[in-house]
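>>> give me a 3D structure for the following:
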Amino acid sequence: MILRALLLLLLLALPARAERVVAGISADNIGITAAFDGSSILIFGAVKRDAPEPEGPLGVIVTLEGPPQKVTVRRKTREMGIWVNSDKMVIDSVPSFYAVASSAPLDRILSPETDATERISVPVAVEAYAGPLGRSDGRPFAEALLRLREGSGAYSVLERSVTLAADTLFRADFDLPANLIEGDYTARMYLLREGKVIDQTWAPIKVRRIGLERFTYVLSREQPLAYGLLSLGLAIFAGWAAAAAFRLIRNS
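Take a look at the predicted model:
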């Protein structure tokens, strides 16, 4: 009830338009601690209409995109019975995380032309970030990156996972992995008819390390020498404590 009331208030505050999307998220800040083992986030919304609903099906797509990062993709070849790295390619910028959820199969609600313009699907979004790969054999490296990240869950397509009620209210649930990267994430919500985007909105999500996890991360990046000495000291202390405990048990 509270969620529905909030959506109604937001709808009343919007200017007139045929169909417009208004949306919210369950949390706009996610903290990563030493015990962080993943999380989930709910993205919800509603459609405001100032005229009778147009004919034809309504489509909803929700994307969740992580901060860009530089990656190196290596090609392995078998030489004398051993797999070795034979070639590599550095891609300067690709999303660290990218998930696409939709109310129906993408090929039914998203046209290739709209996808090329809005850069919604996983392959198109990644290619838009990577830009020209700069070499004639770059395509296999990009395809390998997609396979690897889809296999690890960093990239995903969740067709039919957006719940759309009475062509008015929608929700999408995303599971976030334990190896989530710190940075600024972006949730985007699209309304589509006849394969075209008729409205869209977005919301930021901040993912930050907190507590001891934050302290050790900053220390390792900004003062690597101090971090190394601290790690060495902790290792020595742990070894001494274990030896002392063993002697105490043996003598008791």
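
>>> C-alpha only now, for contacts and for neighbours.
OK.

>>> I figured D37 hits P177, correct?
Yes. Counting by CA atoms under 8 Å, D37 does reach P177; the two are 7.2 Å apart.

>>> what about S220, how many residues nearby?
15 (other CA atoms under 10 Å).

>>> tally of neighbours for V84?
For V84, the count of nearby residues is 13 (other CA under 10 Å).

>>> now it: how far from T77?
Separation of V84 from T77 (CA to CA, to the nearest Å) stands at 6 Å.

>>> second chain to compare with the first, below:
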Amino acid sequence: MIARAALVLALTFAAAAAKAERLVVSLSNERVAVTSNFVGENLVLFGTVQAGPGKELADSYDLVVTVAGPRETLRTRRKQRVLGIFVNVDSREFVRVPSYLAIIGNRPFGQIAGPEILRRQQVGMDNFILTQRVGADFADTVSDDPFRKAFVRLKQQHNLYIQSAAAVTFLTPSVFRGSVPVPANAPTGLYGVDVKLFAKGTVVAQTTTSFTVTKAGVEQYVAEAAQDNSLLYGLATMSMALAVGWLASVAFRRD
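As a prediction, the model looks like this:
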């Protein structure tokens, strides 16, 4: 009886999945090469909504794209004036948070779904989980936490945390395009792209893709040399510094 019930349940879920909407997406470039003259790039995300057998597409959809770069652990410090000078009085560590984060959609997130769904789906900068070390515990704090606000503000100043409600456009009711900005200071590594499709405030389809930011040309050679032959790289850079200093002293010395 239990096995039969499990089989019926599995068939029910399979039938529901077969009728659900499906997302098909593609990026204009899956590899961003960082060279000496790299000033940033806008990747284009193309996609379409497809209906499963026996189901028609909805009249309208909403789309939210979340792009997260390589994870890193950072510490923010709060300064305070003590005896006339500014000193660090408190700090907070952010553990394995995205080095780059872009959350884009086709209209304001508050119009796409209710607060509870947005929070559960981590839609919007205030709802995205940024894990902090608080004493011996690891947790995310409320969106108006001063350390969290300062961390996000600093990232936004460097164009590494981006939120836009107008970066996705539906060309037809089922065909869309989105613009993903990659700034000149984007960290190298693998970037995950999570695409969520909403209909009447509910997530009806989701898919993922990715792209890579990597150094190329001279920058790649220097980065690999510094990582693979750190001692020789250090000696070479020190020798170059000494040589440049000596040449400068010869060129500008007074006889």
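
>>> so after superposing, what's the score?
Remark: TM-score between the superposed chains equals 0.81 [TM-score structural alignment, normalised by the length of structure 1]; 232 aligned residues with a CA RMSD of 2.7 Å.

>>> which residue is the nearest non-sequential neighbour of the residue nearest the centre of structure 2?
In structure 2, the C-alpha nearest the mean C-alpha coordinate belongs to A68, at 2.2 Å (CA atoms, centre = their mean). Nearest non-adjacent residue to A68 of structure 2, counting by CA to CA, 6 or more residues apart in numbering: L101, 4.7 Å away.

>>> so what's the equivalent of the one you found over in structure 1 up against?
L101 of structure 2 maps onto Y98 in structure 1, with residues paired by TM-score structural alignment. By CA atoms under 8 Å, 6 or more residues apart in numbering, Y98 of structure 1 lies in contact with 63-66, 122, 154-156.

>>> all helices of structure 2, in order?
2-19, 109-112, 115-120, 146-157, 218-228, 230-252 (DSSP state H).

>>> the last one vs structure 1, mean deviation?
Between helix 230-252 of structure 2 and its aligned partner residues in structure 1, the average distance after superposition works out to 2.9 Å, using mean CA distance after the TM-score superposition for structure 1.

>>> what's the match for the residue nearest to the centre of structure 2 in structure 1?
Per TM-score structural alignment, A68 of structure 2 is aligned with E65.

>>> and for R22 of structure 2?
Match for R22 of structure 2 (TM-score structural alignment): R20.

>>> so its match touches V197, yeah?
No. At 10.8 Å, R20 of structure 1 does not count as touching V197 under the criterion of CA under 8 Å.

>>> D37 and P177 of structure 1: which is more packed in?
Neighbours per residue (other CA under 10 Å) separate D37 of structure 1 from P177, with P177 holding more: 16 against 12.

>>> from R149 of structure 1, how far out is that one?
Separation of P177 of structure 1 from R149 of structure 1 (CA to CA): 12 Å.

>>> same check on Y98 of structure 1?
9 Å.

>>> for L10 of structure 1, same thing?
If you go by CA to CA, the gap between L10 of structure 1 and R149 of structure 1 works out to 37 Å.

>>> how about E143 of structure 1?
From E143 of structure 1 to R149 of structure 1 the distance is 10 Å (CA to CA).

>>> neighbour count winner among these two?
R149 (15 against 11).

>>> now for that one: what does it line up with in structure 2?
In structure 2, the residue paired with R149 of structure 1 according to TM-score structural alignment is K155.

>>> ok, S28 of structure 2 - how many residues close by?
12.

>>> to clarify, my last question referred to A199 of structure 2.
17.

>>> surely it meets S60?
Yes. Using CA under 8 Å, A199 of structure 2 is in contact with S60, at 7.0 Å.

>>> about what we covered before: in a markdown table, list the helices of structure 2 along with distance to T207 of structure 2.
Conversion of the helices of structure 2 to a markdown table gives the following (distance: least, CA to CA, whole Å):
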| stretch | distance to T207 of structure 2 |
| --- | --- |
| helix 2-19 | 14 |
| helix 109-112 | 18 |
| helix 115-120 | 17 |
| helix 146-157 | 26 |
| helix 218-228 | 32 |
| helix 230-252 | 40 |
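
>>> quick one, which of the ones you listed gets closest to L74 of structure 2.
helix 146-157 (9.2 Å; CA to CA).

>>> mind listing what E41 of structure 2 touches?
32, 181-184.

>>> which one in structure 1 is aligned with it?
Counting by TM-score structural alignment, E41 of structure 2 lines up with S39 in structure 1.

>>> tell me how far L9 of structure 1 lies from A23 of structure 1.
12 Å.

>>> again but with A203 of structure 1, I slipped
Distance from A203 of structure 1 to A23 of structure 1, by CA to CA: 8 Å.

>>> now swap in N85 of structure 1 and tell me
The spacing between N85 of structure 1 and A23 of structure 1, counted by CA to CA, is 46 Å.
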